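Chemist: A structural model of the following input is requested.
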Amino acid sequence: MLSIIPLQTLPAGLTLIALIVLAIVVVALWQSVVIVDAYEKKALTVLGEYRGLLEPGISFVPPFVSATQTFDMRTQTLDVPAQEAITRDNSPVRADAVVYIKVMNAKKAFLEVENYERAVSNLAQTTLRAVLGDMELDDTLNKRQEINAKIREELDEPTDEWGIRVESVEVREVNPSKDVQQAMEQQTSAERKRRAMILEAQGERRSAIEEAQGEKQSDIIRAQGKKQSQILEAQGDAISTVLRAKSAESMGERAVIEKGMETLESIGQGESQTFVLPQELTSLVSRYGQHLTGADTSGNEPDLESLDFDDETRELLGIDDIAEIIGEIEDTEIDIEGMEEQAQAIKQGADEPSIESADIDDVPEDVEDIE
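Modeler: From the prediction side, this is the model:
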């Protein structure tokens, strides 16, 4: 059977050798085990010879003669320090940028370039200065996307040989010198003043045009109003003149008719049944009736009862009294033939009884009342 010999029983020299061997075994085991993270790859060399890439996980390598270099396979950010550049129009500017890169081939990044991060940063600095030097000052301030695209294009070809891909380039700031900044501020201020003056002049011009158009429209409206007022005034004067003339004529005829109506009223109150009316009075009554009713001169006598007047107008004109008197005249029978025979007898000198000796029954009673 195998028995373990205590170290105390061994000689002092053998105990030291055992401890050294044990330490070497532990160190060898530690050196032979390599742990690779999920986002990394490691390049392995044995005695200076490239042996390959270690994938994520646990790997065993020859102890004491192996070496590894870690490559982060994630996207990395590289700051490009601020660079001084002279633009094509001889204006000094200062710019810095950020470059986003990613290791696509760890073997090339290990074998083709010493330090890919420093190499990409230095290449981005020189490219930034070159791109700014080929542009005008205004373009460097306004065309950021164009600058980014040019820098990326310049970095793509050399970085591909290193197994590095440039994903994006962003220029953060482009600052001209202080003198240029002051000149630009003055230029901007002058441009703003110029625009303000132009806008103010345009506003004044527009205001003057609007004011002139308003005055023109106002003058036109006043002229039209004055013209219309004169027309209406002239029409009013003409109508007033006509109405005054008609009123005077109507009032004259009315005075005559009223006088005649008073006479007819006194005649109508007598006992006689025969009346003799002057032709002028009947013609005047007929003409006045036509004037009141607006009838034509065709001979048709107007019906006073059918006139459409209000009560106040009828009372003012005396239409009811006139109709009553005319009705009484129409109901009275005048013996025209008897009156003609008497007139003929008087003319021939015949023995005709006088009025005193005449038979009262043969003479109408109303004749005595006729003047």
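
Chemist: alpha carbons only for contacts and neighbour counts from here, please
Modeler: Noted.

Chemist: what's the next secondary structure element after the longest helix along the chain?
Modeler: Ranked by residue count under DSSP state H, the longest helix found in the chain is helix 178-268. Going down the chain from helix 178-268, the next helix or strand is helix 279-293, by DSSP states H and E.

Chemist: assign residue 35 to helix, strand or coil.
Modeler: Following DSSP: H, G, I helix; E, B strand; the rest coil, we place residue 35 in the strand state.

Chemist: how near is it to residue 315?
Modeler: Separation of residue 35 from residue 315 (CA to CA, to the nearest Å): 134 Å.

Chemist: one more: residue 25?
Modeler: 152 Å.

Chemist: same check, this time on residue 89
Modeler: For residue 89, the distance to residue 315 - CA to CA - is 110 Å.

Chemist: does residue 78 touch residue 117 like I think?
Modeler: Yes: here residue 78 lies in contact with residue 117, judged by CA atoms under 8 Å, at a distance of 7.4 Å.

Chemist: picking up where we left off before, against which helices or strands is the longest helix of the chain packed?
Modeler: With contacts defined as 3 or more CA pairs under 8 Å, 6 or more residues apart in numbering; DSSP states H and E, helix 178-268 has these neighbours: helix 279-293, helix 319-331.

Chemist: got JSON lines for those helices, with mean neighbour count and distance to residue 251 too?
Modeler: Shown next, in JSON lines, are these (neighbours: other CA atoms under 10 Å; distance: least, CA to CA, whole Å):
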{"stretch": "helix 279-293", "mean neighbour count": "15", "distance to residue 251": "10"}
{"stretch": "helix 319-331", "mean neighbour count": "14", "distance to residue 251": "15"}
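
Chemist: ok, residue 76 - how many residues close by?
Modeler: Residue 76 has 14 neighbours, counted by other CA atoms under 10 Å.

Chemist: residues contacting it?
Modeler: 100-102 (CA atoms under 8 Å, 6 or more residues apart in numbering).

Chemist: ok, these vs residue 250, which is closest?
Modeler: Within the contacts of residue 76, proximity to residue 250 (CA to CA) peaks at residue 100, which comes in at 114.5 Å.

Chemist: tell me the secondary structure for the closest one?
Modeler: strand.

Chemist: mind checking how far it is from residue 134?
Modeler: Distance of residue 100 to residue 134, computed by CA to CA: 24 Å.

Chemist: ditto for residue 283
Modeler: From residue 283 to residue 134 the distance is 120 Å (CA to CA).

Chemist: okay, buried residues for stretch 105-116 please.
Modeler: Of the residues in stretch 105-116, those buried under the neighbour-count criterion (16 or more other CA atoms under 10 Å) are 105-110, 116.

Chemist: pull the residues that contact that stretch.
Modeler: Identification of contacts with stretch 105-116 by CA under 8 Å, 6+ apart yields 41-43, 52-53, 69, 71, 103, 119, 161-164.

Chemist: for stretch 35-54, same thing?
Modeler: Residues contacting stretch 35-54 (CA under 8 Å, 6+ apart): 55-59, 62, 65-74, 106-107, 110.

Chemist: which of the residues in it are buried?
Modeler: Neighbour-count burial for stretch 35-54, with 16+ other CA under 10 Å as criterion, is recorded at 40-46, 50, 53-54.

Chemist: please give the structure of this sequence too, so both can be compared:
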Amino acid sequence: MVFLYILILVLIVAGIWASSCVRVIKQYERGLVFRWGRVQSAVRGPGLAVIAPVADRLQKVNLQVVTMPVPAQEGITRDNVTVRVDAVVYFKVVDPTQAIVNVEDYRFAIGQVAQASLRSIIGKSDLDDLLSNREKLNQGLELMIDTPALDWGIHIDRVEIKDVALPEAMKRSMSRQAEAERDRRARVISADGEFQASQKLSDAARVMADTPAALQLRLLETVVAVAAEKNSTLVLPFPVELLRFLEHARETPESVKPIRESAPQRSDDEQ
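Modeler: Now for the predicted structure:
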């Protein structure tokens, strides 16, 4: 009976020892073993990892890509505009040993570097760059964060500026500027159209000057176009040349009649 109790006790102790010696490492993790405080060179891969129950301590490191939002940072741009800019950083651990040994908390460190770099980018950029040239700013921000992260075994995949918050007064000013720009473009386009139309009219006037009949045809076409509107009054200009022709035609019979009446008559003696 005593032997049975001893066997049960041994099994319990063996189970406790086995549970303290065996660790399960997931596929996206790596295990870093500390033996008496010293890091072992061999990094444990996914699966079962057996360690010494007292001497060893296993620390798991996640190798997945981490999405870290950067809180909105307020700053003054190079052209003296106050803005609030937030961003997001994508990074992952490429060297578990450096990520654990070289920095106390690599997530916190990356977050602080990202905030400081974002404020620096705001101070070095103009407002137009923040609004329209974000790709270049993203590359510069990624380079600024990646430089210290390399010593921590961290690789920065990408950095994206999400939103740029402007003061209400600046929004109204930009709205008025955009409206004025659209008005300017509309006036330029209208003036350009008038200029082109004047050139075409000048060419048409030269053609009609060489061919007077073309002016009459154009007049008739205009009359036809205006007459299509039944609710309009049509004022038709009468050519002066036609009036002169009618006047000349009316004066011709009157000038012939006196000539006939004033013809000399022969006397009876001459006959």
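
Chemist: quick one: TM-score?
Modeler: The TM-score (TM-score structural alignment, normalised by the length of the second structure) is 0.71; 215 aligned residues with a CA RMSD of 2.4 Å.

Chemist: if any of the contacts of residue 76 of the first structure are buried, put those into a ChimeraX selection.
Modeler: ChimeraX command restricting the contacts of residue 76 of the first structure to the buried ones, with burial defined by 16+ other CA under 10 Å:
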select :101,102
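
Chemist: just curious, which of the contacts of residue 76 of the first structure is nearest to residue 241 of the first structure?
Modeler: residue 100 (104.5 Å).

Chemist: now, of the contacts of stretch 35-54 of the first structure, which are buried?
Modeler: Among those, those buried by neighbour count (16+ other CA under 10 Å) are 55, 66-68, 70-71, 73, 106-107, 110.

Chemist: could you identify the most distant pair in the residues you listed?
Modeler: Counting by CA to CA, the most remote pair of these is 66 and 73, 21.9 Å apart.

Chemist: now which residue in the first structure aligns to residue 44 of the second structure?
Modeler: Under the alignment (TM-score structural alignment), residue 44 of the second structure pairs with residue 54 in the first structure.

Chemist: how far away is that match from residue 66 of the first structure?
Modeler: For residue 54 of the first structure, the distance to residue 66 of the first structure (CA to CA) stands at 12 Å.

Chemist: can you give me the helices in the stretch 1-150 of the second structure?
Modeler: 2-21, 96-101, 106-124, 127-132, 134-149 (DSSP state H, counting those that start in this stretch).

Chemist: now do the first one: everything it contacts.
Modeler: Contact with helix 2-21 of the second structure is made by 49-53, as judged by CA under 8 Å, 6+ apart.

Chemist: if we use 7 Å, what do you get?
Modeler: For helix 2-21 of the second structure, the surrounding residues in contact (CA atoms under 7 Å, 6 or more residues apart in numbering) are 50-53.

Chemist: do the fourth one as well
Modeler: For helix 127-132 of the second structure, contacts defined as CA under 7 Å, 6+ apart pick out 77, 79.

Chemist: please apply the same query to stretch 152-171 of the first structure.
Modeler: Contact with stretch 152-171 of the first structure is made by 96-106, 108-109, 112-113, 124, 127, 144, 148, 151, as judged by CA under 7 Å, 6+ apart.

Chemist: with stretch 215-222 of the second structure instead?
Modeler: residue 208.

Chemist: tally of neighbours for the equivalent of residue 117 of the first structure over in the second structure?
Modeler: When the second structure is aligned by TM-score structural alignment, residue 117 of the first structure is paired with residue 107. Other residues within reach of residue 107 of the second structure, judged by other CA under 10 Å, total 15.

Chemist: what does residue 104 of the first structure give?
Modeler: A total of 16 residues lie near residue 104 of the first structure under the criterion other CA under 10 Å.

Chemist: map it across to the second structure for me.
Modeler: So residue 104 of the first structure corresponds to residue 94, using TM-score structural alignment.

Chemist: ok, now how distant is that match from residue 155 of the second structure?
Modeler: 6 Å.

Chemist: what comes up buried for stretch 250-259 of the first structure?
Modeler: Buried-residue list, stretch 250-259 of the first structure, by 16+ other CA under 10 Å: 253-254, 257-258.

Chemist: correction: stretch 70-90 of the second structure
Modeler: Going by neighbour count (16+ other CA under 10 Å), the buried part of stretch 70-90 of the second structure is 70, 72-77, 82-90.

Chemist: same thing with stretch 134-145 of the second structure?
Modeler: Applying 16+ other CA under 10 Å to stretch 134-145 of the second structure flags 137-138, 140-145 as buried.

Chemist: how big's the offset between that stretch and the first structure?
Modeler: On superposition with the first structure, the mean distance recorded for stretch 134-145 of the second structure (mean CA distance after the TM-score superposition for the first structure) is 1.2 Å.

Chemist: so which bit of the first structure is that stretch matched to?
Modeler: With TM-score structural alignment as the criterion, stretch 134-145 of the second structure aligns to 144-155.

Chemist: so what corresponds to residue 189 of the first structure in the second structure?
Modeler: By TM-score structural alignment, residue 189 of the first structure lines up with residue 179.

Chemist: now swap in residue 171 of the first structure and tell me
Modeler: Here residue 171 of the first structure is matched to residue 161 in the second structure, going by TM-score structural alignment.

Chemist: tally of neighbours for its match?
Modeler: Considering only other CA under 10 Å, residue 161 of the second structure is surrounded by 19 other residues.

Chemist: just the element for it, please.
Modeler: strand 154-165.

Chemist: about what we covered before: what separates the match of residue 117 of the first structure from residue 90 of the second structure, distance-wise?
Modeler: Between residue 107 of the second structure and residue 90 of the second structure the computed distance is 11 Å (CA to CA).

Chemist: please apply the same query to residue 134 of the second structure.
Modeler: Applying CA to CA, the value for residue 134 of the second structure to residue 90 of the second structure is 16 Å.

Chemist: cool, residue 29 of the second structure as well?
Modeler: From residue 29 of the second structure across to residue 90 of the second structure, the span is 18 Å (CA to CA).

Chemist: same thing with residue 247 of the second structure?
Modeler: 96 Å.

Chemist: next, count neighbours for the equivalent of residue 202 of the second structure over in the first structure.
Modeler: Aligned by TM-score structural alignment, residue 202 of the second structure pairs with residue 212 of the first structure. Residue 212 of the first structure: 12 surrounding residues under other CA under 10 Å.

Chemist: check residue 204 of the second structure too.
Modeler: Neighbour tally, residue 204 of the second structure, other CA under 10 Å: 13.
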